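# sequence unknown, structure follows:
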């Protein structure tokens, strides 16, 4: 029986290595360390059934080798390109002996386009890494040894992107497992999956304002006529006077606030006010969501202003990015779900449901795109920079330390500086938002 020759990494080759138990240090933590430290080397992960080898160069995943059926590279090459198993193993052995790229050798000698080989290996690598991330037991070993046969690879995968994608997939698998045991959860899951949801209508005060905005010959006085709720007026004035919103002079009247904020920002404040009473039984949770959303909006506005972009648009998108959480809280209250099941549903599906709500409520395309992809900005089909700004602002608003490496890099690329303007003032911003949301 043919054996994968990458299994011959012996102790002499693994001169500098770390090893341990996956129950103490997860693959997720290892991968983030490898990427963040830009490590080059081989990560060997083993559980009771399988052994997998992941090859990294400067923190990027470039090659994979595993023994699980359906994820074996030599089987995939045989099936896709029609090469015999003997020829594949011969090429692998030859590449190891000569110290040259296995993929490059196959491409040059068999006439297989390098792009197709790279695409095949990328797919297998992502599959192997995703399924491995679910391992809770086993062992690992990481060494700085990198076989010459895996070098010059066209594969260049960012591991933390796979990690983010796999989190959703693992949650989805867990949710399906739970739903098979609970008919109520299964019903909710199917409604979300099929998009067959009873999405609530636009709140009345929002509808009135939107009708006015869409009417010809709109005047400031007509807008003000719609703003009769004292609590709403107080919120509008507090936001427009907030130092974090960017106003230097005092805004003393509602008219001045409407002129200064503009219709988009005004509409977003009206939305927040309407959503604050959307589900009275979840008032405390909704306030926490709105607090976070307001912080994301303020940070996004500042980031975009520093970059010379449309900061009002960024504020609106930040304020509305988590609207799906609020709608799901009310929707799921109709079902007898424990907190674990409810939280799985909301975490996995709040972006999808939020995008459906935004579409029904006739929100702009950029708001819909942000709501749908603010956790995975690389998946955005449009408004990519705006989506990434909201992703960065979301991470900054969480005030976690240290920030993920991709956030630090993106901030440096966008604004040329660190997150210091926010890190130094988050507590003050936190108090300011408390004041805005409690206005009355």
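Good, I have the coordinates. This is a predicted model, so every value here is computed, not measured. Residues are numbered from 1 along each chain as shown.
# CA atoms for contacts and neighbours, from now on please.
Fine.
# Give me the helices and strands touching the helix ranked longest in the chain, please.
When the chain is parsed with DSSP state H, its longest helix is helix 283-307. Judged by 3 or more C-alpha pairs under 8 Å, 6 or more residues apart in numbering; DSSP states H and E, helix 283-307 is in contact with helix 254-276, helix 311-320, helix 323-332, helix 384-397, helix 405-415, helix 426-437.
# switch to 10 Å and redo it
Judged by 3 or more C-alpha pairs under 10 Å, 6 or more residues apart in numbering; DSSP states H and E, helix 283-307 is in contact with helix 254-276, helix 311-320, helix 323-332, helix 384-397, helix 405-415, helix 420-423, helix 426-437.
# which stretch among those helices comes nearest residue 94?
With C-alpha to C-alpha as the measure, helix 405-415 is the member of these nearest residue 94 (38.0 Å).
# Number of residues surrounding residue 213?
17 (other C-alpha atoms under 10 Å).
# so who does it touch?
Residue 213 sits next to 207, 219, 222-223, 263-264, 267 when contact means C-alpha atoms under 10 Å, 6 or more residues apart in numbering.
# element containing residue 235, please.
Assigned by DSSP states H and E, residue 235 falls within helix 230-241.
# Tell me the buried residues in that helix?
By 16 or more other C-alpha atoms under 10 Å, the buried positions in helix 230-241 come out as 232-241.
# give me every residue that touches residue 315.
The contact partners of residue 315, taken as C-alpha under 10 Å, 6+ apart, are 245, 264-265, 268, 293-304, 390.
# PyMOL command to pick out the buried ones of these?
This is the PyMOL syntax for the buried subset of the contacts of residue 315, where burial follows 16+ other C-alpha under 10 Å:
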select buried, resi 245+265+268+293+294+295+296+297+298+299+300+301+302+303+304+390
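# Okay, one more to line up with it:
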């Protein structure tokens, strides 16, 4: 039976001409040569070869960007170039007159190796779901207020570790660390017993900004290139002991998984939606009442070992990505090409819409076991009934390394 043409997409295919996400791949024939690609159905279009194949469609000035081994040069080129390249790619895969020239540039997905698509500059993670924050507050502070007093006035976040952002499929090694429950007389050291996930959405910065120049809400599209799924793996027992008073640290920094595909922000124009109603007036730099709808109607699914676990709705997020970016830079902090900022755990109001095991089990567990595999998938509504896909994020838990005497209890001083 002849192989299916890469131009023939199945009905409802989420990676069609309205999506066109970017990634980086290698082939078995050239494992040391990383190339930019665009996913189209179950194929990858080699962007490095597109300028030569379609010189009348791809501008010569863009050839060097498309020949790079990562997305960063394209990210830094700015929105006008992003739109020109996207239009050229769409023409390449949809115009019948280009099929003969473009067909040899496709590789099947199962014949390539996917890599981290961009070099991560900085990583910031937010805490922007009211449902998640309320649920966690009730678990950790059963006798106090679920939300801290600042929560509805600003997007809370923390600065993460860019060096441990890994591409989907990378195994996640159970971290070692200090743990102490209220019932313990002293902290102990060893593998996390409460390893968790956080289903999140990430935003990749393209155009940088200057130091001391905040990025306003209306400049969001000029700086953010695209969207990806994120799993912010979390060691809850390590986190609970360390996080006061400065917040997440080793309980988060051991691994953050992202998709191999970055879906352009412009692909979600049909999915823009207003965020939930605000309870308080917002300060001017966060007030989006008169701007375009800042939310995105993303439908996420979380699967544990192949079985659906929950379906968190991104449209329920209290703080939008544009507000997150505005707050992140309002003090004058600059953006760099390759910055990644994530939404924080996405959760909805229903029991089957929770984005982490801490919420799903109300803090009681069970948490992830060695060998468990978590997969995040998502899509958004597109034009004419199309679906806009986000590349999946998958990670399998491996046992913690044996650190030997590091785990031994320290000697006690004599009374």
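Perfect, I can see it now. What you are looking at is a predicted structure, and each value in this text was computed from that prediction instead of being measured.
# TM-score for the pair, please.
The TM-score (TM-score structural alignment, normalised by the length of the second structure) is 0.24; 163 aligned residues with a C-alpha RMSD of 6.9 Å.
# sorry, back to before: looking at the buried residues of helix 230-241 of the first structure, spot the one nearest residue 409 of the first structure.
Once C-alpha to C-alpha is applied, the member of the buried residues of helix 230-241 of the first structure that ends up nearest residue 409 of the first structure is residue 239, at 30.4 Å.
# I'd assumed residue 257 was in contact with that closest one.
Yes - judged on C-alpha atoms under 10 Å, residue 239 of the first structure makes contact with residue 257 at a distance of 8.9 Å.
# which helices and strands does the helix or strand hosting residue 166 of the second structure pack with?
In the assignment (DSSP H and E), residue 166 of the second structure maps to strand 165-167. Where contact means 3+ C-alpha pairs under 10 Å, 6+ apart, strand 165-167 of the second structure is packed against strand 112-115, strand 224-231, strand 256-258, strand 387-398.
# 8 Å - rerun?
strand 256-258.
# thinking again about what came up before, closest to residue 327 of the first structure among the contacts of residue 213 of the first structure?
residue 207 (17.0 Å).
# Let's verify the closest one: helix, strand, or coil?
Using DSSP: H, G, I helix; E, B strand; the rest coil as the criterion, the local structure at residue 207 of the first structure reads helix.
# Give me the neighbour count for it.
14.
# Repeat that for residue 307 of the second structure.
10.
# and the gap between it and residue 377 of the second structure?
Separation of residue 307 of the second structure from residue 377 of the second structure (C-alpha to C-alpha, to the nearest Å): 12 Å.
# Write a PyMOL command that selects only the buried members of the contacts of residue 213 of the first structure.
Per 16+ other C-alpha under 10 Å, the buried members of the contacts of residue 213 of the first structure correspond to this PyMOL selection:
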select buried, resi 223+263+267
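# List the buried residues of the helix or strand in which residue 94 of the first structure is found.
Using DSSP H and E, residue 94 of the first structure falls within helix 85-98. For helix 85-98 of the first structure, a neighbour-count test (16+ other C-alpha under 10 Å) marks 88-89, 91-96 as buried.
# from memory residue 51 of the first structure sits against residue 45, does it?
Yes - using C-alpha atoms under 8 Å, residue 51 of the first structure is in contact with residue 45, at 5.7 Å.
# ok, back up a step: so which of the helices and strands packed on helix 283-307 of the first structure is the most surrounded?
Ranked by mean neighbour count, those are led by helix 311-320 with a mean of 26 (mean count of other C-alpha atoms under 10 Å).
# that older thread, higher neighbour count, residue 51 and residue 45 of the first structure?
For the pair residue 51 of the first structure and residue 45, the greater number of neighbours falls to residue 45 (23 against 18), based on other C-alpha under 10 Å.
# what secondary structure does residue 29 of the first structure sit in?
helix.
# Count the residues that sit near it.
By the criterion of other C-alpha under 10 Å, residue 29 of the first structure has 11 neighbours.
# distance of it from residue 163 of the first structure?
Counting by C-alpha to C-alpha - residue 29 of the first structure and residue 163 of the first structure are separated by 10 Å.
# Also residue 367 of the first structure?
Following C-alpha to C-alpha, the distance that separates residue 367 of the first structure from residue 163 of the first structure is 26 Å.
# Also residue 327 of the first structure?
27 Å.
# go on, residue 212 of the first structure?
Distance from residue 212 of the first structure to residue 163 of the first structure, by C-alpha to C-alpha: 45 Å.
# How about residue 302 of the first structure?
29 Å.
# and what of residue 366 of the first structure?
Distance, residue 366 of the first structure to residue 163 of the first structure, using C-alpha to C-alpha: 26 Å.
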